[in-house]
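J.: Sequence isn't available, so here's the structure alone:
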């Protein structure tokens, strides 16, 4: 059998970005993105239903459902259904963010400086530049400054749903770069929420929350020793402990989703040194991701989108008023322009400074497409919008209209750029699946390892 044509990027990985990682990691991320694709389509569908319902003759019933309160008030847990979605269901999403961060630091692109520096810099640029553009557009209006963090997030589920809808064959290195970028982006957003969107902190519940999270982490770290590979045993203890930690964090005044991130970060992640199957079986991180990913992508995030995206725009006049509001213009400009500009600029500066070159199979227009995809803020942007402005205020509604409009525009522009390049992506994808020696691992990953 003839040998495959060498991939143009088969050179030492420390001088090339975006990196493709190991085959095991690439396969895992491919599976993650396939699950997020389904979730992204559900998210878009439920958000569309909410917008139509909220602007229909039956709008009152939508808001009655969203604002229906349930829970136990003495424990600070009497929330509206919309509040339960934002504080409770999104904690599942942020648990997976914490787990993904742990994976990236242990076994992914963030475990080594040479592979971490580009996506981290790109994420920082993709947060800072949109915030600066937003502040520049809204000017000196003190009532709008609190929304500066709205355009800083990336919605990976919505982004990969766009890739699926346009039939993109986005190469594995770009998919890994996009996911890593989004995960770091979410980490920054989590820090912003904790630091800038917490009005008061009750120290005693916070202390209890941190102690409970430490206990949770100790149980998780010791679970393999005491429970072996039994898939159900850790759940009987970890699930109730996690719920207690979430409740204490919620009572402390810090947004309860922060508990999800911290809990996810305590889960042990196995660092597989080989692309071969692990005879020891899946670790706790694999078990949790297998169970929680469908729940997050298929239920928690879409339901949050349903309760959060429903905004009564007040007909054509109200919609026109929202679009001309400096708040709306600032958010749209920040997401659609600021995200790709920030990501591309910082990536270019880091690559030139550290003499890291772009993979020869790719072009800078490909990173432009990824930057536009990152401009789809949606889930976390909607959450920050709810934290930035008082419910029912014009700013509250206009911010959500802006997030929706910006996400649609960014998705459309990304689709155009990536569709134009799709023929080239197909060739790269076909090249990356060649397995001439028939060992089950594409040769491109073994050649990259040999070059390294």
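T.: Alright, I've got the coordinates. Keep in mind that this is a model prediction, so the values were computed, not measured. Numbering: from 1, shown residues only.
J.: Only C-alpha atoms from now on, for both contacts and neighbour counts.
T.: Will do.
J.: In the stretch 151-300 of the chain, what residue spans correspond to helices?
T.: 156-165, 172-196, 203-227, 233-252, 257-266, 284-295 (DSSP state H, counting those that start in this stretch).
J.: Turn the ones you listed into a markdown table, including mean neighbour count.
T.: Rendered in a markdown table, the data for these read as follows (neighbours: other C-alpha atoms under 10 Å):
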| stretch | mean neighbour count |
| --- | --- |
| helix 156-165 | 24 |
| helix 172-196 | 20 |
| helix 203-227 | 17 |
| helix 233-252 | 19 |
| helix 257-266 | 25 |
| helix 284-295 | 17 |
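J.: Out of these, which gets nearest to residue 435?
T.: Proximity to residue 435 (C-alpha to C-alpha) singles out helix 172-196 among the helices of the stretch 151-300 of the chain, at 15.8 Å.
J.: From the contact counts, what lies against the closest one?
T.: Packing contacts for helix 172-196, counted by 3 or more C-alpha pairs under 8 Å, 6 or more residues apart in numbering; DSSP states H and E, involve helix 23-54, helix 90-107, helix 113-138, helix 156-165, helix 364-374, helix 378-388.
J.: Now with 6 Å, please.
T.: Under the contact criterion of 3 or more C-alpha pairs under 6 Å, 6 or more residues apart in numbering; DSSP states H and E, helix 172-196 touches helix 113-138.
J.: The helix it packs on versus helix 172-196: what angle between them?
T.: Interaxial angle, helix 113-138 versus helix 172-196 (axes from the mean of the first three to the mean of the last three C-alpha atoms, to 10 degrees): 60 degrees.
J.: Would you mind listing the buried residues in helix 113-138?
T.: Residues 114-131, 133-135, 137-138 are the ones in helix 113-138 that count as buried (16 or more other C-alpha atoms under 10 Å).
J.: Return the distance of stretch 399-413 from the chain's centre.
T.: Centroid separation for stretch 399-413 versus its chain: 16 Å, with C-alpha atoms, centre = their mean, to the nearest Å.
J.: Need the residues that contact that stretch.
T.: Stretch 399-413 has contacts (C-alpha atoms under 6 Å, 6 or more residues apart in numbering) with 328, 332, 336, 372, 375-376.
J.: hmm, 7 Å instead?
T.: By C-alpha atoms under 7 Å, 6 or more residues apart in numbering, the residues outside stretch 399-413 that reach it are 162, 309, 327-328, 331-332, 335-336, 372-373, 375-378, 381-382, 385.
J.: Same question for stretch 311-321.
T.: With contacts defined as C-alpha under 7 Å, 6+ apart, stretch 311-321 is touched by 51, 54-55, 397.
J.: thinking again about what came up before, now tabulate the helices of the stretch 151-300 of the chain in JSON lines and tack on distance to residue 67.
T.: Output for these, formatted as JSON lines (distance: least, C-alpha to C-alpha, whole Å):
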{"stretch": "helix 156-165", "distance to residue 67": "26"}
{"stretch": "helix 172-196", "distance to residue 67": "23"}
{"stretch": "helix 203-227", "distance to residue 67": "26"}
{"stretch": "helix 233-252", "distance to residue 67": "19"}
{"stretch": "helix 257-266", "distance to residue 67": "20"}
{"stretch": "helix 284-295", "distance to residue 67": "23"}
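J.: Alongside the first one, take a look at this:
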């Protein structure tokens, strides 16, 4: 007699090894998030002091070889160069998740991928509904509220959600990484105005050389770095945003089955550079807009493009992520894992509204650095991200208390073998295919 199949559940625990890896990433991103916020605050304060001219001069100072068309401003170097490191790390993480992580199972991957897609589509639609009738170039900013900032969001999650199940943390991290991949595709497709095909085809040569060397487990920086730099330069010269080169390079790096591949080694080496240097410097050079007090803030947020960004981040993200997750549950007839509530998902959806890094980048690409509308959108990204963070904090704090009580009640049942009982049960679920 056949045993009836158990009803599938959303947010089942993954493997204990993967949970420990996620915990290490969260600790690093928490520090990166704090540095990001600190750098952004310094930029905002400096730009609104009597010494703001010095900040503007720093942003606009040009350096680099003009023969290669790389005599760029410091702000452009931060957006095109430093953020390429950020997207290289994001690409490594994404490949690791889908090749060797718990999300290599399509059923488990479906939830965060669907949530990421919903979290991109709904804010974009909401933005267009609000700003579409404003005329001018307002519609170019439709992608600004579609991004989720990994460092900022995970920093908030680490502070207010210390007792949330690790499956929710994995969901949030993967959602943010997939979200970044979608953002890079949007940048490459919709914000590439003048495409030069020859340099883009030429970039395939150093990219292939880089891929060949890493496939042979070559780690010599003096071989890999020139090929990576050549790929970046050619992608930049083609008119495609240069950060795309970071993702392409990351996708060539092999992932080890036991956590010992070059992808893991590179991620361990470059994540501190990304979180501790690249993203904070970009935030410092981008977030500094002259607000002009409450009147200036009100003027900036009266721009329909700014209103669309705030609504997209605070409302659109929460609706899109939650609705997409609910639809997956509906069509797969899955239920939430034991102890979870839809309020957990809503809180994570609100957390996804922290746009910041990539939203600031898209805002500059859409409206041009330093333009009045770009500055209005920057203010909107900051306001929307802070608003989303505060709302998510209110919801997740309540849920964190509930999960803490549940974990305290379960603590007496642990067998102290080094692996929590819940993960041992999760291993059984993975064998039977009951987890999503």
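T.: Perfect, I can see it now. All figures in this text were calculated on a predicted structure; none of them were measured in a lab.
J.: now for the helices of the stretch 151-300 of the first structure, which one comes closest to residue 355 of the first structure?
T.: helix 172-196 (18.3 Å).
J.: in the second structure, what residues pair with the closest one?
T.: On the second structure, the counterpart of helix 172-196 of the first structure by TM-score structural alignment is residues 166-190.
J.: what's the mean deviation for that stretch versus the first structure?
T.: Mean deviation of stretch 166-190 of the second structure relative to the first structure after superposition (mean C-alpha distance after the TM-score superposition for the first structure): 0.5 Å.
J.: What's residue 22 of the second structure aligned with over in the first structure?
T.: Match for residue 22 of the second structure (TM-score structural alignment): residue 29.
J.: thinking again about what came up before, of all the helices of the stretch 151-300 of the first structure, which one is nearest residue 340 of the first structure?
T.: Closest of the helices of the stretch 151-300 of the first structure to residue 340 of the first structure is helix 172-196, at 12.0 Å (criterion: C-alpha to C-alpha).
J.: Name the residues that touch the closest one?
T.: Here helix 172-196 of the first structure makes contact (C-alpha under 7 Å, 6+ apart) with 18-20, 26, 29, 97, 101, 119-120, 122-123, 153-154, 156, 254-255, 258, 370.
J.: try 8 Å
T.: Helix 172-196 of the first structure is contacted from outside by 18-21, 26, 29-30, 97, 100-101, 104, 109, 119-120, 122-124, 126-127, 149, 152-156, 254-255, 258, 367, 370, 374, 380, 384, 429, using C-alpha atoms under 8 Å, 6 or more residues apart in numbering.
J.: okay, stretch 330-348 of the second structure sits on what stretch of the first structure?
T.: By TM-score structural alignment, stretch 330-348 of the second structure lines up with residues 352-370 in the first structure.
J.: list the buried ones in the matching stretch?
T.: Judged by neighbour count using 16+ other C-alpha under 10 Å, the buried positions of stretch 352-370 of the first structure are 356-359, 362, 366-370.
J.: likewise stretch 41-51 of the first structure?
T.: Buried, per 16+ other C-alpha under 10 Å, within stretch 41-51 of the first structure: 41-44, 46-48, 50-51.
J.: Might one say that residue 341 of the first structure is in contact with residue 129?
T.: Yes: using C-alpha atoms under 8 Å, residue 341 of the first structure is in contact with residue 129, at 7.4 Å.
J.: about what we covered before: for the match of residue 22 of the second structure, the count of nearby residues, please.
T.: For residue 29 of the first structure, the number of neighbouring residues by other C-alpha atoms under 10 Å comes to 18.
J.: ok, now residue 36 of the first structure?
T.: 24.
J.: From residue 16 of the first structure, how far off is the nearest residue to residue 437 of the first structure once chain neighbours are set aside?
T.: Spatial nearest neighbour of residue 437 of the first structure, chain neighbours left out: residue 443 (7.8 Å); criterion: C-alpha to C-alpha, 6 or more residues apart in numbering. Residue 443 of the first structure sits 18 Å away from residue 16 of the first structure, going by C-alpha to C-alpha, to the nearest Å.
J.: okay, these two: which has more neighbours?
T.: Neighbour count, other C-alpha under 10 Å: between residue 443 of the first structure and residue 16, residue 443 has more, with 23 against 20.
J.: what residues are up against the equivalent of that one over in the second structure?
T.: Superposed on the second structure with TM-score structural alignment, residue 443 of the first structure falls opposite residue 421. Residues near residue 421 of the second structure by C-alpha under 8 Å, 6+ apart: 413-415.
J.: With secondary structure, distance to residue 388 of the second structure and neighbour count added, can I get the residues you listed in TSV?
T.: Conversion of the contacts of residue 421 of the second structure to TSV gives the following (DSSP: H, G, I helix; E, B strand; the rest coil; distance: C-alpha to C-alpha, whole Å; neighbours: other C-alpha atoms under 10 Å):
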residue	secondary structure	distance to residue 388 of the second structure	neighbour count
413	helix	37	11
414	coil	36	12
415	coil	40	10
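J.: what ranges do the strands span in the stretch 251-400 of the second structure?
T.: With strands called from DSSP state E, counting those that start in this stretch, the stretch 251-400 of the second structure shows them at 335-336.
J.: Could you find the closest non-adjacent residue to residue 261 of the second structure?
T.: Here the residue nearest residue 261 of the second structure, using C-alpha to C-alpha, 6+ apart, is residue 255, at 4.8 Å.
J.: mind checking what that neighbour lines up with in the first structure?
T.: Under the alignment by TM-score structural alignment, residue 255 of the second structure pairs with residue 269 in the first structure.
J.: The longest helix anywhere in the second structure vs the first structure, average offset?
T.: In the second structure, ranked by residue count with DSSP state H as the criterion, the top helix is helix 372-410. The superposed helix 372-410 of the second structure is, by mean C-alpha distance after the TM-score superposition for the first structure, a mean 1.5 Å from where its aligned residues fall in the first structure.
J.: Report the angle between that helix and helix 342-351.
T.: 150 degrees.
J.: dump the residue contacts of the equivalent of residue 53 of the first structure over in the second structure.
T.: Using TM-score structural alignment, the partner of residue 53 of the first structure in the second structure is residue 46. Residue 46 of the second structure is in contact with 52, 55, 288, counting by C-alpha under 8 Å, 6+ apart.
J.: start and end residues in the second structure for stretch 98-108 of the first structure, please.
T.: Mapped onto the second structure using TM-score structural alignment, stretch 98-108 of the first structure spans residues 91-101.
J.: List the buried residues in the matching stretch.
T.: Going by neighbour count (16+ other C-alpha under 10 Å), the buried part of stretch 91-101 of the second structure is 91-101.
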